[in-house]
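**Student:** Output the structure for:
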Amino acid sequence: MRQGPLAGRYPAVAAMVILALIPYLALSAALDPLVPIITEQLHMSTQLMSLSSGLGNAAYAVGTVLAVQFAQHLPQRRMLVAYAVVLVVGSVLAASAQNAGMFIGGHVLQGLATSMLLIAAAPPLTIGFPKDKLRNTAVIMNMCVFGAVALGPFVGGAQAESQAWRPLFWVIAAIALMALVMAALTFEDAPPADRDAPRDLRAIGLAAVGCGAAFIGASQLTTHGFGDAAVTVPMFGGLALIVALVVYQFRARRPLLTVRPVLTSAIPVAGVGVALFAAAASVAATALTANVLLQTYSPFHVGLLYLPELGGAIVMAVVFGIVITRRAMHYLPLVGMVLLAAGIVVFRFALPANQPLVMLASALTGLALGATVAPALFVAGFSLQSNSLQRVFAIIELFRAVAAFMVAPILAHFAITVSTDLTEGTVDALWIGFGLAVGGTIFGVAIYALSGARPQRPDLDEFLDGDDPAWYSPPLLARVRGLPSRRTANARVTTEATPAHDEPAAPVLLAYDGSELAAYAITRAAIQLGTPRDALVVCVWQPVDVGFTPTDKTHFDADRATDVRRAAERTAAHGASLASEAGFSARSVAVEAAPTWKGIVAAADGHDASLIVLGPHRRDGLLGHLQGSVAAAVLAHSTTPVLIIPQREGVPQREEVSR
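**Tutor:** A predicted model of the protein is given here:
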């Protein structure tokens, strides 16, 4: 396997992620004060400049979907390098633009490449290293996305002070080139996620046309009224296509995006909702107040007034890194929404030009940004298995981009048209932003309360091993629908019925998940224990996250419990055949349980097993050779003796699949 000289080194991989994400995200927040300069030098109208921003944001949203599709069929790390190349090309094209076409094309490539880099690089940084690095990853992700955005107004104002724009764009291009170099140095070849996955051109088409139309419509608000067909037709038509994408992916047998598990489980729904409300309200508040302040102060002065936002983002990024391993992680987005509402109120009283209040409001907004979107994203991701993290990030970033980048121009248009005085109109628009912040707070609390969700300390060992989510998330609105809101240790066991009087006494329980390591454990157990002996082969399963590696090529819908159960039964039967070949008198059982260890313990108790045999999963070279958390949990909770078969050299690790 080909590797770069810095492959597997956390500092180098983290630096690559930072350099890849900062350029476009910082630039998008720095553009406003540069618009008059760029339009004059490139002979662009303000409307065309607005269209450029809209198309760049649309490309960012679409890139999340494209990155997931490419990851299924193409070598993932090679594609990451390719995305970095696209970012460099786009940055150079924008910086050297001689006309509107070059500038818009470069900006679109920047947006597209940035979101693809985020989806390709962020999940490996999160789950590809030991859990003691997760705190650092949380800080890095927060700073990359929201620290860069918070820094944007100052950078843009400083550049506008010199009446130039190209130096900033060339700096962005240089950072992009450094990201490409680091992507090459940290290269570690990785296979596609699932070559058998369908090529979902319909999903890509809906995302591309929907996002493109919606953002084009919103960008028309610069010169058109909200009721004009040039605005309403593309904007609402595009939003309708995005809704159609969500419905299509929700109902698809083998979806590209993890829409169903995200939208049917309580904690992910709460996390996504809070992230959308926070993104929409915060971006709008900053953009609205900056427009008013520019009537009194220079762009550089306004940028200085917004520097406390960067400080707040840094402080809260550190706090997020501290609480990410604690139950308090659930409360952080709620705190952030309260801070955001307070910041918007202070902004309202700071207008038109109260500098101390502007700086206080900016600091509150920065704290809110660091406490809401990124923590909410991880809260949602921790509710599913780690092998779903890439697609969870993709769907959340798609939603966040639509919310953040569409609400701001709509509220800006409202502020200009609702009153002849910009300050009065902005105050009215800020109250709408305040309503969004309060609404997001109520939404998150209500989802938890009505679903019976409880703040839990994340089990990062199970999450990073890929065996189970970091915590249990009940079904959406479980209490209202009369569903159980808490997972108990009593797993439901399904198998072909066997009369009680024919049940063999004290069988050996062989845990089997379809992996080569589990098969090796069965073979070694036969040698260690001697045969013939009665054996019960157990395959633990759960809807959506599956929890095992199917041993046949039959495709199934991971969202349908019946399909997953049948696949688990086939996998268990395959394990039983392996056990029979090894000399056991074996039967197979499929067990529905989460987390996995509970199903193993429940099956051992229910069948009076004399011994549990496990082949513990061990992490790869990046994570060190450690026993899997399932084996540790079984040892901690079972009263049945446990035999752990260590991995032999040359036996492949378990490869999770997404069906």
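
**Student:** Going by C-alpha atoms from here, please, whenever you check contacts or count neighbours.
**Tutor:** Will do.

**Student:** what about the strands in this protein?
**Tutor:** 492-494, 508-511, 534-541, 585-592, 611-614, 642-644 (DSSP state E).

**Student:** Looking at those strands, spot the one closest to residue 229.
**Tutor:** Ranking the strands of the chain by their distance to residue 229 (criterion: CA to CA) puts strand 534-541 first, at 51.1 Å.

**Student:** Against which helices or strands is the closest one packed?
**Tutor:** strand 508-511, helix 561-582, strand 585-592, helix 596-606 (3 or more CA pairs under 8 Å, 6 or more residues apart in numbering; DSSP states H and E).

**Student:** 7 Å instead?
**Tutor:** strand 508-511, helix 561-582, strand 585-592 (3 or more CA pairs under 7 Å, 6 or more residues apart in numbering; DSSP states H and E).

**Student:** structure for this one too, so we can compare:
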Amino acid sequence: MNRKQLWVLLLGSVASLMAALDTLVVSTALSSIRRELDASIAELEWTVNAYNLSFAVLLMTAAAAGDRLGRRRMFAAGVALFTLASAACALAGDVGTLIAARVVQGAGAALVTTLALALVSTAFPTERRGAAIGILEGVTGMGVALGPLVGGAVADGLAWQAIFWLNVPIGLIAVPLALRKLPESFGPDGAFDFRGVALVTGGTFAVVWALVRGNTVGWGSPETVVTLVAGVLLAVAFVRWERRAPHPMMPLGFFRSRAFSAGNVAIFCTFAALFLAVFFFAQYLQTGLGYGAFEAGLRLLPWTVTLFLCAPVAGALTDRIGERPLMGGGLVLQAVGLGWVALVAGEPYGAMVPALVVAGCGVSMAIPAVQSSVVGAVAPDQIGRAVGVNSMMRELGGVFGIAVGVAVFAGAGSFASAADFTDGFVPAVVAAALISLAGALAALWLPGRAPTPTPVERRVELG
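**Tutor:** This is a model prediction of the structure:
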């Protein structure tokens, strides 16, 4: 790894960690925010959803902007926007201001995560890309999983504003370093696809809105049905436009590749199961087993540390043996671990530990393989667009998983008591395991890949 590649990986990982951490970090600090800002339950929900909504909606737009205006430039702009919005969150004097700042923060996160992956994928050659993506995704996965721990620490003594102030000095250092140290890269030449951006943004927003609001207003309510139908219609209009657009933001030819299509289905299922599990595990440890918020975060470490440690190894193995065995096997392991958690629910915490390790190893195997599959299916100058599609599928999967989990939980349990919570927790986690298995089935569609030859094998071939 040369110095330029090291800077790309370092800055991409740090910025992605910030963005990933803020996906769920607020969830265990909601009680403190409710007391200080006098927020209602609905307003508290939007402090979480506002970030995820703008994040998911703008991912493909972020990729298009990076391709057109420069990935380094837009990555630095995303870090700057995220940093300013973090300061605005910390300074918010009322919940409305906090929600608005979270929307802007999500927009910055969309630029950061999409373009970090594009920059890393472009900086490393094919035979080393999996390892680099494994490191990036290991750090990013740690951010998602550590969200409840950091939020729990805040909820148990620190001011909730510290969640957001933490991002500010990191961002102030990262922006000038990104502009100085990262190489600039662009996507294919062509005009900016404004109509495509408008259609995909509107369609994604409508679908995500329906998923987020369905559990609150009812899945058969006019609001949910109308927004979902509108989202589907806009998505159809987007596909029709992209077929004839002179410079499409998402070439539909991508989906002729089995590697690209299978990878995107797999990443949707992977993050649906992961976000569902993150959302409920911390609450189960608190409501079902009686731990405090910070104690619950600490008890998730066997899972979160596994995510951080295994992803780089899995990324390197992807370069050696190909994506399909790691993608499929990892999702099966995640399903086994989640099913195991459901089986031991209600027992002392120690019974969960091996299940958490298995689930963490599984998702750590799957994510780098999926990312390598997707970016490896397109030409180098198309990587930004491919990453935008893949990142959007990740976030949509996360929103979908939480929505499904909450619906399943509400049908079987409640927060009335530890036993009632466990009654809902078990089927919700089973749903996550089934979603993981659906992703494993998608991985079977992935074409096989010949292993990368070792240096000795290369010398034999050349000799």
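
**Student:** Deepest-packed of the helices and strands packed on strand 534-541 of the first structure, please.
**Tutor:** strand 508-511 (a mean of 29; mean count of other CA atoms under 10 Å).

**Student:** Next, the residues that contact that one from outside, please.
**Tutor:** Identification of contacts with strand 508-511 of the first structure by CA atoms under 7 Å, 6 or more residues apart in numbering yields 522, 534-539, 604, 609-614.

**Student:** now, the most widely separated pair of these?
**Tutor:** 539 and 610 (17.7 Å).

**Student:** between these two, who's got more neighbours?
**Tutor:** Using other CA atoms under 10 Å as the criterion, residue 539 of the first structure and residue 610 rank with residue 539 on top: 31 against 17.

**Student:** just checking, residue 8 of the second structure touches residue 122?
**Tutor:** No: Residue 8 of the second structure sits out of contact with residue 122 when judged by CA atoms under 7 Å, with a separation of 9.8 Å.

**Student:** what range in the second structure matches stretch 48-66 of the first structure?
**Tutor:** Stretch 48-66 of the first structure corresponds to residues 43-61 in the second structure, going by TM-score structural alignment.

**Student:** so how far is the matching stretch off the chain centroid?
**Tutor:** Here stretch 43-61 of the second structure is found 12 Å from its chain centre; the criterion is CA atoms, centre = their mean, to the nearest Å.

**Student:** returning to what we had before: among the helices and strands packed on strand 534-541 of the first structure, which comes closest to residue 211 of the first structure?
**Tutor:** helix 561-582 (32.7 Å).

**Student:** what's that closest one aligned against in the second structure?
**Tutor:** Taking TM-score structural alignment, helix 561-582 of the first structure hits no residues over in the second structure.

**Student:** So which elements touch that helix?
**Tutor:** helix 516-529, strand 534-541, strand 585-592.

**Student:** what do you get if the cut-off is 10 Å, keeping everything else the same?
**Tutor:** Judged by 3 or more CA pairs under 10 Å, 6 or more residues apart in numbering; DSSP states H and E, the packing partners of helix 561-582 of the first structure are strand 492-494, strand 508-511, helix 516-529, strand 534-541, strand 585-592.

**Student:** Ok, which of those comes nearest residue 408 of the first structure?
**Tutor:** That would be strand 534-541 among those, by CA to CA, at 44.0 Å.

**Student:** residue in the second structure matching residue 77 of the first structure?
**Tutor:** Under TM-score structural alignment, residue 77 of the first structure pairs with residue 72 in the second structure.

**Student:** Can you report how many residues neighbour the nearest residue to that match once chain neighbours are set aside?
**Tutor:** Nearest residue to residue 72 of the second structure, sequence neighbours excluded (CA to CA, 6 or more residues apart in numbering): residue 184, at 5.1 Å. Close neighbours of residue 184 of the second structure, defined as other CA under 10 Å, add up to 15.

**Student:** Cool, thanks, signing off.
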